[in-house]
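Q: A predicted structure for the sequence below; I have some questions about it.
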Amino acid sequence: MTEQSAKKDTDEVVMVRKKSRFEFFAGEVLIYLAQIKVFFWVAFLISGSLNDEDRLVEFLSTRFNDNSLSELGYIILGTIITFGTILAIQKAAPETVWFDEVADEILTSISKTIYFFGSSVTGSILAVSLFIYLNPDNEAPKPEFWLSLSIVFGIGSFLYGCLISYAFSHKKYVAKPSS
């Protein structure tokens, strides 16, 4: 192997500044809020700027149905099974830097799945809340109910996803607090 070909096979070393815990948390919050905003705007635009109840209901039926609650449980169970499988393979396999990096990326990406599901539900519920506020209906639950539901669901999904993200990335990307 010549020196020229050896240089082609070697990547440059990249220095990554570790974030403080606050920077990590703030970044995760902004990522999650951006995803919520995307799904809110999708519901807003599909429903003709929240003017077409039928189109809003049709959109929401793709997000929520009789299986939504069990789907949430399955997502949580699926993440736990995936964690266990990846960690078991990582323990059983011979130590390789490559597989350890791939396993870390897989485990870290699971938080993004939680964010995706949580933000789609939260953004959609926020659209419902605003729709009911703009179009009062005595039969529908008050907008405050939907707003509260979106906040509770949104915070719960964020915390689950953020804790997963932190658990599998803090050693690599988050600086230890100075004593």
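A: That came in fine, so what should we check first?

Q: When you work out contacts or count neighbours from here on, use the C-alpha atoms and nothing else.
A: Noted.

Q: Longest helix in this structure, please.
A: If you go by DSSP state H, the chain has its longest helix at helix 97-134.

Q: The residue most central in space within the chain: what's it in contact with?
A: Nearest to the mean C-alpha position of the chain, by Cα atoms, centre = their mean, lies Tyr115 at 1.5 Å. Tyr115 is in contact with Tyr32, Gln35, Ser157, Phe158, Gly161, counting by Cα atoms under 8 Å, 6 or more residues apart in numbering.

Q: Tell me the first helix or strand C-terminal of the longest helix of the chain.
A: Remark: after helix 97-134, the chain's next helix or strand is helix 143-173, criterion DSSP states H and E.

Q: and that next one with helix 97-134, angle?
A: Relative orientation of helix 143-173 versus helix 97-134 (axes from the mean of the first three to the mean of the last three Cα atoms, to 10 degrees): 160 degrees.

Q: Report the buried residues of helix 143-173.
A: 143, 146-147, 149-151, 153-155, 157-159, 161-162, 164-166, 168-170, 173 (16 or more other Cα atoms under 10 Å).

Q: before we move on, what about stretch 80-92?
A: Phe83, Ile86, Leu87, Gln90.

Q: ok, second structure coming up, stack it against the first:
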Amino acid sequence: MEKIDDYKQTINQFLFSEFIVFISQVAVFFLVAVFMSGFLENETRLLAFAEQKINDNTKKELGLTFLSFFLVLGFFSAIKQAIDNKRLEYFINRILWDIAKTIYTFGAGITGSVYAMALYIHLNPDESIQVHKIVIVTTLAGLVTFLYGCGWSWLFKRKTHILSKSNERIDASYENEKAKE
């Protein structure tokens, strides 16, 4: 098992690293949409890709994904309780940490797809569609997704991955003392 204490982050480092993870996923889905549509040359393929990410089942799939996460967590927790195995706690924590990544994946899939469609519309203007409004709404929706995912991640990583204010002061004092030597 990795020694997490060596990798603890300040809250700003944590927020930045979570943001980079989310933005990179948006970029991946955007690029996949661009590639799948023949570099935005084929509207039909672009729409088909976007419909895979955004459809009537999207909310249902997200809800069922969370339900499945909690069922798996319950199963592992029951086993841990029954056999009193401390090692299972590590796996339970890993599953909890992955929930934020799942939130990011769903949100990034939608955000990246819509950004690709917005770029397509910008390159092939349609007077009836205001691209800037699509971009603004998509950015706000992406931000909300990021906040939900980041909040979830913080909730389960705050004790193990994020420095508390008292730890930051102690670490700073230690570093200052070390520098004086």
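A: Yep, that arrived. Bear in mind the structure is a predicted one, so any value in this text is a computation, not a measurement.

Q: now what about the TM-score between them?
A: TM-score of the superposed chains, computed with TM-score structural alignment, normalised by the length of structure 1, equals 0.79; 167 aligned residues with a Cα RMSD of 2.7 Å.

Q: hmm, back to that, closest to Ser120 of structure 1 out of the contacts of Tyr115 of structure 1?
A: Using Cα to Cα, Gln35 comes nearest to Ser120 of structure 1 of those, at 7.5 Å.

Q: give the contact list for the closest one.
A: Tyr115, Phe116, Ser119, Ser120.

Q: what do we get in structure 2 for it?
A: If you follow Gln35 of structure 1 across to structure 2 using TM-score structural alignment, you land on Gln25.

Q: Can you tell me the element that match falls in?
A: Assigned by DSSP H and E, Gln25 of structure 2 falls in helix 11-36.

Q: Structure 2: matching residues for the longest helix of structure 1?
A: So helix 97-134 of structure 1 sits over residues 86-123 in structure 2, by TM-score structural alignment.

Q: so how far is that stretch off the chain centroid?
A: Mean C-alpha position of stretch 86-123 of structure 2 versus that of the full chain (Cα atoms, centre = their mean, to the nearest Å) differs by 4 Å.

Q: List the buried residues of it.
A: Buried, per 16+ other Cα under 10 Å, within stretch 86-123 of structure 2: 88, 92, 95-97, 99-101, 103-121.

Q: for stretch 37-44 of structure 2, same thing?
A: Quick answer for stretch 37-44 of structure 2 (16+ other Cα under 10 Å): Ser37, Leu40.

Q: Where does it end up in structure 1?
A: Matched against structure 1 by TM-score structural alignment, stretch 37-44 of structure 2 falls on residues 47-54.

Q: First-to-last residue distance for that stretch?
A: One end of stretch 47-54 of structure 1 sits 8 Å from the other (Cα to Cα, to the nearest Å).

Q: Equivalent analysis for stretch 154-174 of structure 2, please.
A: Length of stretch 154-174 of structure 2, first residue to last, Cα to Cα: 26 Å.

Q: one step back: which member of the buried residues of stretch 80-92 of structure 1 is positioned nearest Gln4 of structure 1?
A: Nearest member of the buried residues of stretch 80-92 of structure 1 to Gln4 of structure 1, counting by Cα to Cα, is Gln90, at 35.0 Å.

Q: Look up how far Ala34 of structure 1 lies from the closest residue to the closest one other than its chain neighbours.
A: Excluding its sequence neighbours, the residue lying closest to Gln90 of structure 1 (Cα to Cα, 6 or more residues apart in numbering) is Asp100, at 6.9 Å. Applying Cα to Cα, the value for Asp100 of structure 1 to Ala34 of structure 1 is 30 Å.

Q: and if you look at Ile86 of structure 1?
A: Distance of Ile86 of structure 1 to Ala34 of structure 1, computed by Cα to Cα: 29 Å.

Q: got it, and Phe22 of structure 1?
A: In this view, Phe22 of structure 1 and Ala34 of structure 1 are 18 Å apart by Cα to Cα.

Q: of these two, who's got more company?
A: Ala34 (14 against 10; other Cα atoms under 10 Å).

Q: And the more buried one, how close does it get to Tyr115 of structure 1?
A: Using Cα to Cα, Ala34 of structure 1 is found at 10 Å from Tyr115 of structure 1.
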